[in-house]
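# Show me how the following folds:
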Amino acid sequence: MMTQNDYAAQQEALENERMILETVDRFLDRHVRPVAMKLEHEDIYPDEIVERMKELGLFGAVIPAEYGGLGLRPSTYAKVIEKIASVWMSVSGIINSHLIMAHIVNKRGTQAQREHFLPRFATGELRGGLALTEPDCGTDLQAVRTTALRDGNGYVINGTKTWISNGIKGTCFALLVKTDPKAEPRHAGMSMFIAEKGDGFAHSKRLEKLGYKGIDSAELVFDNYRISADCLVGGEEGHGMASAIAGLELGRVNVAARGVGVAQAALDEAVRYSQQRKTFGKPIHQHQAIALKLADMATRTEAARLLTQRAADALDRGERCDYEAGMAKLFATEAALENSIEAMRIHGGYGYSKEFLVERLYRDAPLLVIGEGTNEIQRLVIAKRLIERNPV
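Coordinates of the predicted model:
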């Protein structure tokens, strides 16, 4: 039963959330929406937008207030990401990868690591992301080949990571490596470091992409890169996979929220255009073929939003949520892909033109069904957890 104090605390939290979301709306209207199309088409990194996000504290969104962050609940953070993604999805990626790294330090790091890194992450002094994927290793993280071998008081790291968001502009990364390449099971030999750029740690040129423009994706190359043992997350070897999974739970809620944002943007554009465009003497939304598309798009978007909220609520409570996050990520990103295609069809030939937003949504949406674990992997995770929860 909810007490009066509980009710008051709940109302205060809702009011704080409302104020934060209104602030984000103003930021998007003033600083992102007017320049998004130009920057996206020219694939220009949004430096000024990033500085504004620093001022708003968005690089510390989920970092606890005691370390200088905003201390947002995952459920509020998901709503922030949905709003950003509905205007320009790439901008949400700049903070997502960074905050996965921060989440890993907060949940799996030592107290000394939290005190050292989190305040610098919160201000954006150190910005970066998550370095998991390798040229010969995507979904199968246990197959990573980047090694960190003990050398005195530190480690020497060699290997290559690829498709790393914030790879060029970022300065610090949560880096998954093998500290014992011969360990069985393979995950027992995996560890994670918080690695700042320096001698032996370089990035490649920016990787060209179909969509998701503006944000830099690059290879990270480690050539006898030396790092202190103090940067080993948790202070013990062998916990790298657990750290990666902890980060990806937040990451998958983020990608689900991005999916909702893109799906909503596609729906908004389709609703607007269907009332402006006329054929056979009436607005096209009055044609049954178009009306059915709009109804399906609206239903997909709302269902995706509710699944994402459910997963974020589980994170709020500190519960394991790979099942809920997997469902949210799977459904919301497929909703984004389907809505973007339907919006383009509703726009007809104009949907294929760079003058209209739907063309960008059509290019951005495919990334979401691949990133943070492909949707095929999400289905396997969901099925595995389903059986675990319902043994015969």
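# C-alpha only now, for contacts and for neighbours.
Noted.
# burial of Arg317, as a residue count?
Burial of Arg317 is recorded as 11 neighbouring residues (other Cα atoms under 10 Å).
# That one and His98: what is the separation?
From Arg317 across to His98, the span is 22 Å (Cα to Cα, to the nearest Å).
# Could I get the buried residue list for the lengthiest helix in the chain?
Looking across the chain with DSSP state H, the single longest helix is helix 240-276. Buried positions in helix 240-276, judged by neighbour count with 16 or more other Cα atoms under 10 Å: 240-244, 246-271, 273-274.
# now do stretch 298-318
298, 300-305, 307-315.
# Stretch 178-190 too?
For stretch 178-190, the buried set under the neighbour-count rule, 16+ other Cα under 10 Å, comprises 178-181, 186-190.
# Now do it: everything it contacts.
Under the contact criterion Cα atoms under 8 Å, 6 or more residues apart in numbering, stretch 178-190 has outside partners 142-150, 176-177, 191, 237-241.
# How about stretch 77-92?
21, 24-25, 28, 32-33, 36, 61-62, 212-215, 253-254, 257-265, 308-309, 312, 364.
# this one as well, want them side by side:
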Amino acid sequence: MSKYRFETDEHELFRTTIRKFLQKEAEPYYEQWEEDRMIPLGFWKRMGEMGFLCPHVEETYGGLGLDFSYSLIILEELERIGTSLIGIGLHSDIVTPYIESYGTKIQKEKWLPGCVTGDHITAVAMTEPGTGSDLANIKTTAIRDGDHFIVNGQKTFITNGIRADLILVVVKTDPDAELKHKGVSLLMVEGDSPGFSRGRKLNKVGLHAQDTAELYFEDFRVPKENLIGEEGKGFSYLMEKLQQERLVVAISGQVASEDMLEMTLEYVKSRKAFGRTIGSFQNSRFKLAEIATQVELGRTFLESLIEDHIAGKDIVTNVSMAKYWLTDTAKQIANECMQLHGGYGYMEEYKIARRFRDTPVAAIYAGSNEIMKSIIAKNKGL
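The predicted structure follows:
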């Protein structure tokens, strides 16, 4: 993995620190976590103790007050271990920013310190059984009743759905709004209480250590103080934050591709067939030359986007391009690299097998790649 132009000695030291931490605290146990279908709470707490959760949070609330370049390093190093750690990035760089940007001072004081230490684990509940990317048409309602909202509905495919004790739920506070998106609001649900239940931990093709669940709300009462931002503005808040969410997924796809290239180069240089290393065959050489080129182009594009994102620029179109292209490319690279591993690539003890099953979902979550293409086309005037 090459160094970003904007990386300083401080960034390099930060990367070295988290890489050593993960080599000790995550890598030796990752396969067991996959078998257990869960990341232990102790690991979340250790991440918090080291300052690796929500590093962007202001020092006032227990964070380090760092910019996105440090979150980027954490995201990359987690992905190098395995995609099942994506829930940590979601907690730090997707959910917590809603509290930071739209929460009241009281909400920040109440929730942010625990997000930094790992005492709180967050999730965002957008997707419903009949609604994915079409957020304006969600069915979960939250109707005002005095000092509470009464929530009814169901959510599915919720990352961190089993572990989370702070869940940002996308709801309809005005189901009859003439403009459907104007009726959407955000509510923070705290812990388990009557009317809120978690369904089964979903059995996925990949991401086995990452807990994904269904959530149910039946006449569930949420204090009005848990409304994030203004009522009816939830849709616009979601649109503002989706740029970073999709950038996070693009970063994951790029690092997965780099990791697969690295492991496959190592494999073909040592594995022999017909008296020669597999890497000496023309097909292997050409395939890996193509993959190396895709990886280099992806990193260059991603680097420019990260710089613009840190600078606060609106790069929704280009982030949509990166999210779709880098995750589609990662799927293609997973297929090619498994093929180059031959029969061994289909064996679970080889990391490429895990990459092969973990990679495809990145083209689906955070807005499917078809939605990304629709955004690009619309913003190009089509």
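# quick revisit: just the ones of the contacts of stretch 178-190 of structure 1 in strands?
Counted as lying in strands by DSSP state E, out of the contacts of stretch 178-190 of structure 1, are 147-150, 176-177, 191.
# export the residues you listed to CSV and tack on distance to Glu338 of structure 1 and neighbour count?
Formatted as CSV, these follow (distance: Cα to Cα, whole Å; neighbours: other Cα atoms under 10 Å):
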residue, distance to Glu338 of structure 1, neighbour count
Thr147, 40, 23
Ala148, 42, 26
Leu149, 46, 18
Arg150, 48, 16
Leu176, 33, 29
Val177, 36, 29
Ser191, 38, 27
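# Turn the residues you listed into JSON lines, columns for distance to Arg226 of structure 1.
Formatted as JSON lines, those follow (distance: Cα to Cα, whole Å):
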{"residue": "Thr147", "distance to Arg226 of structure 1": "12"}
{"residue": "Ala148", "distance to Arg226 of structure 1": "9"}
{"residue": "Leu149", "distance to Arg226 of structure 1": "10"}
{"residue": "Arg150", "distance to Arg226 of structure 1": "10"}
{"residue": "Leu176", "distance to Arg226 of structure 1": "15"}
{"residue": "Val177", "distance to Arg226 of structure 1": "13"}
{"residue": "Ser191", "distance to Arg226 of structure 1": "15"}
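# ok, these vs Glu40 of structure 1, which is closest?
The closest of those to Glu40 of structure 1 turns out to be Leu176 (Cα to Cα; 30.4 Å).
# Show me what that closest one lines up with in structure 2.
Alignment note (TM-score structural alignment): Leu176 of structure 1 maps to Val170 of structure 2.
# what span of structure 1 lines up against the helix or strand where Ala353 of structure 2 lies?
Assigned by DSSP states H and E, Ala353 of structure 2 belongs to helix 351-358. Taken onto structure 1 by TM-score structural alignment, helix 351-358 of structure 2 occupies residues 357-364 there.
# OK, contacts around the counterpart of Tyr30 of structure 2 in structure 1?
Using TM-score structural alignment as the criterion, the counterpart of Tyr30 of structure 2 in structure 1 is Ala36. Contacts for Ala36 of structure 1 (Cα under 8 Å, 6+ apart) come out as 87-88.
# One more: Tyr45 of structure 1?
Contacts for Tyr45 of structure 1 (Cα under 8 Å, 6+ apart) come out as 39, 214-216.
# where do the strands sit along the stretch 51-200 of structure 2?
Using DSSP state E, counting those that start in this stretch, the strands of the stretch 51-200 of structure 2 run over residues 122-125, 141-145, 148-159, 166-172, 184-190, 196-201.
# What residues in structure 1 pair up with the second one?
Aligned by TM-score structural alignment, strand 141-145 of structure 2 corresponds to residues 147-151 of structure 1.
# and the matching stretch, how far from structure 2 on average?
Its matched residues in structure 2 lie on average 0.5 Å from stretch 147-151 of structure 1 after superposition (mean Cα distance after the TM-score superposition for structure 1).
# how many other residues sit next to Arg30 of structure 1?
The burial count assigned to Arg30 of structure 1 is 11, neighbours taken as other Cα under 10 Å.
# what does Thr279 of structure 1 give?
Counted with other Cα under 10 Å, Thr279 of structure 1 comes out at 10.
# can you give me the end-to-end distance of stretch 84-96 of structure 2?
Termini of stretch 84-96 of structure 2 sit 19 Å apart (Cα to Cα).
# can you give me the offset of it from its chain's centre?
5 Å (Cα atoms, centre = their mean, to the nearest Å).
# ok, now stretch 359-376 of structure 2?
Computed by Cα atoms, centre = their mean, the separation of stretch 359-376 of structure 2 from the middle of its chain amounts to 13 Å.
# Same check on stretch 94-110 of structure 1?
For stretch 94-110 of structure 1, the distance to the chain centre is 11 Å (Cα atoms, centre = their mean).
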